[in-house]
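Peer 1: need a 3D model of the sequence below.
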Amino acid sequence: MFERLIMKIAVIGGTGLIGSQVVRNLTAAGHEAVPHSLSTGVNVITGDGVDDAVAGADVVVNLTNSPTFDDASPAFFQTSMDNLMTASAKAGVGHFVILSIVGVDQVPDLVYYRAKVLQENVLRAGTIPFSIVRVTQFMEFIDAAMSWTSDEKSVRLPRTPIQPIAAADVAVAVSKVAAGAPLNGIRNIAGPEVFTLDDLGRITLKAKGDSRSVVPDDTAGMFAAVPGDVIIAPADADIAPTRYADWLATT
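Peer 2: Alright, predicted model coming up:
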C-alpha cells in the first residue's frame, strides 16, 4: 500500500481521530511514525516542542485543527503553520503534508473554509515540497452537523449535496500521500455516494431509531452557506470504498 522506503514521519496532531490512525498505518508499513500533540508537549501556537518534534523527520504531516470554526480560526492556522513551516525548513524536512477540504476555496462565506484556504496558501508559499490532501465531509461529523439545528421534535437541515467519507478512509489516503513523493499540489478524496444533507439526516435518524423528523431548511446550519455542489468530488477525485450504510452499521 505504501512505498518501501523507510522514513521518519512526524505526525502533528497524531493522537486525534485521523492522526492516530495515520500513525498506525505508517507504523504497520514499517515507517517510524511519531505522534505529536498537546498531550506530548507540542504546542503549535506557542511553538513549544515544535523544533524537537520535527527534528530528523523526513516528512511532517500536520493534522492539527482549529478548536473553533469561528473568527479565531484564521489566526490559528496562520500561527500554527508559521511555527511548523519555520521549524521544518530549519530541520531540512523534505515533504510537508496537510489535510484540507474538497471545494474549500469555493465557499467564501464560511470563515473556517477561508481559514483552511489560508493554511493551504501558507504551505504553497513555503520552500518545502508539499502535498495537500483534500477530502469530503467525515461521516463521523454528521451527528454534530445535525445537532446544530435540532430540537426534541425535529432536525432542520439544508439540501446541500455532500459526499461523506469514513475517517478510516481519510487516514489511508493521508498515509499513502505521506509515504509517497511530494505532490506539490492537491489530491482530492471522496466517499462513494452523494446525498443531500437532509436525506442523510433521515437515513441517520432511521438507523439510530430516532423518531424525530427532518425538515428541509436551506438557511439552517453551517452548510447552508455552501453554494451548489462545490463540496462533492471533482472529476479527478479518488473514490474511497466505505459506503455510509456500512459505516453506520459499525457505529
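Peer 1: switch to C-alpha atoms for all contacts and neighbour counts from now on
Peer 2: Noted.
Peer 1: quick one: the strands in the stretch 51-200 of the chain?
Peer 2: Secondary structure of the stretch 51-200 of the chain (DSSP state E, counting those that start in this stretch): strands located at 59-62, 95-101, 130-135, 154-157, 161-162, 186-190, 195-196.
Peer 1: so what secondary structure elements neighbour the last one?
Peer 2: Spelled out, it's strand 195-196. The contact analysis (3 or more C-alpha pairs under 8 Å, 6 or more residues apart in numbering; DSSP states H and E) places strand 195-196 against strand 161-162.
Peer 1: ok, now which ones touch A237?
Peer 2: 187-190 (C-alpha atoms under 8 Å, 6 or more residues apart in numbering).
Peer 1: P161: which of these is nearest?
Peer 2: The shortest approach to P161 among these belongs to A190, at 12.6 Å (C-alpha to C-alpha).
Peer 1: buried sites along the longest helix anywhere in the chain?
Peer 2: In the chain, assigned by DSSP state H, the helix with the most residues is helix 73-91. Residues 73-74, 76-85, 87-89, 91 are the ones in helix 73-91 that count as buried (16 or more other C-alpha atoms under 10 Å).
Peer 1: second input sequence below; structure requested for side-by-side comparison:
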Amino acid sequence: MKIVVIGGTGLIGSKVVAILEGQGHEAVAAAPKTGVNTLSGEGVKEVLAGADVVVDVSNSPSFEDSAVLDFFQTSTRTLLAAGAEAGVAHYVALSIVNCDRIPDSGYMRAKVAQEKLVSSADIPYSIVRATQFIEFVPGIVAAGADGDIVHLSPALIQPIAADDVAATVAEVSLGDPVNGVVEVGGPEQFRLDELGRDTLAAQGESKEVVTDPEARYFGARLDERSLVTADGARKGTTTVAQWRQRAGQRA
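Peer 2: As a prediction, this is how the structure comes out:
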C-alpha cells in the first residue's frame, strides 16, 4: 500500500513513516524539504500519483490567526483536489481534541475549518483528534510566564506522547475510513497548574506557579474539560514520568 504522509519529516510525520515502513508499506514523506509544497501546489500531484492513502500531519509555519487559517484551508483544498484526481481511497487528518470547543483560539478555529473541508469532501476520511503532546508541555507552561511567576489554569489536561499519537495515526491510516472522528489522549489527567509545577521542577526551574482560573491558554479561556478526551476515547500508554525518564529529565 502506498501511503503519502504530508508533513512526513516532522515530529509526528517522521514517526508515522517509520511505523508504516516497518510494516512493509510504501510510506512517502512529503514536505517542502522533499519538494512538496501544499500551499503552492508544487509536487503535490506527482507525489500523490498511485497513492492509496493520504495522511496529513502538517502544521502551519506561522500561528498568527489569519496565517494559520490560510495555511490549513489552502493546504487542505490542494490535497483534497489532488487526492480526488489520483483516486485516493482514504484521507487521514490529524487534529486536536475539542478544537470546536475553544473558539477563542485562532489556531483551533483553523483546525475546525480544516476538519470541515475534509468531512465535506468526496474522499472517505478519518480525523484523528489528539490531546496536547507531552513534548509541548514545557512550551505551554512557558506561555503562562510573566517574569518569575507563571499563571496557569486549573483545567484538566491529558498529555500524550508523540510516539503514541503516531502509532494511532498509523493504525487508523491502515484501517477502513471511519468518516468521522477518532479521539486519543494520554493515559493520565492532571490539573494544568499542577502539571506546570511538576514540569518546572523536572527542569530544575524555581519559578512560582499561580493557580488562575482566568489564565489564558494561548489566548483562550479554558473550562475544566477543554483539553481532555470524552469518555471511551483511545488512550496512549506512555506516562509523563516514563516520557521524562526517556528524555533524561527528572521525574
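Peer 1: drop the TM-score for these two in here.
Peer 2: Once superposed, the chains reach a TM-score of 0.94 (TM-score structural alignment, normalised by the length of the first structure), with 245 aligned residues with a C-alpha RMSD of 1.3 Å.
Peer 1: for the counterpart of K15 of the second structure in the first structure, what are its contacts?
Peer 2: Alignment of K15 of the second structure against the first structure is given by TM-score structural alignment, with Q21 as its counterpart. The neighbours of Q21 of the first structure, taking C-alpha under 8 Å, 6+ apart as the test, are 168, 171.
Peer 1: which residue is the nearest non-sequential neighbour of whatever residue of the second structure lines up with D82 of the first structure?
Peer 2: Under the alignment (TM-score structural alignment), D82 of the first structure pairs with R77 in the second structure. Leaving out its chain neighbours, the residue that sits closest to R77 of the second structure by C-alpha to C-alpha, 6 or more residues apart in numbering is L117, at 7.3 Å.
Peer 1: I figured the one you found hits L79, correct?
Peer 2: No. Contact criterion C-alpha atoms under 8 Å: L117 of the second structure and L79 do not qualify, at 10.6 Å.
Peer 1: for P187 of the second structure, give its distance to E64 of the second structure.
Peer 2: Noted for P187 of the second structure: a distance of 31 Å to E64 of the second structure, by C-alpha to C-alpha, to the nearest Å.
Peer 1: who's more crowded, the two?
Peer 2: Legend: neighbour count by other C-alpha atoms under 10 Å for P187 of the second structure and E64, higher for P187 (16 against 12).
Peer 1: quick one: what's aligned to that one in the first structure?
Peer 2: Matched by TM-score structural alignment, P187 of the second structure corresponds to P192 in the first structure.
Peer 1: check contacts around that match.
Peer 2: Contacts here follow C-alpha under 8 Å, 6+ apart; on that basis P192 of the first structure touches 163-165, 239-243.
Peer 1: what do you get if the cut-off is 6 Å, keeping everything else the same?
Peer 2: Counting by C-alpha atoms under 6 Å, 6 or more residues apart in numbering, P192 of the first structure touches 239-240.
Peer 1: what does F190 of the second structure give?
Peer 2: 156-157 are the contacts of F190 of the second structure under C-alpha under 6 Å, 6+ apart.
Peer 1: so what corresponds to P154 of the second structure in the first structure?
Peer 2: So, by TM-score structural alignment, P154 of the second structure is matched to R159.
Peer 1: what about that match, distance to W148 of the first structure?
Peer 2: For R159 of the first structure, the distance to W148 of the first structure - C-alpha to C-alpha - is 15 Å.
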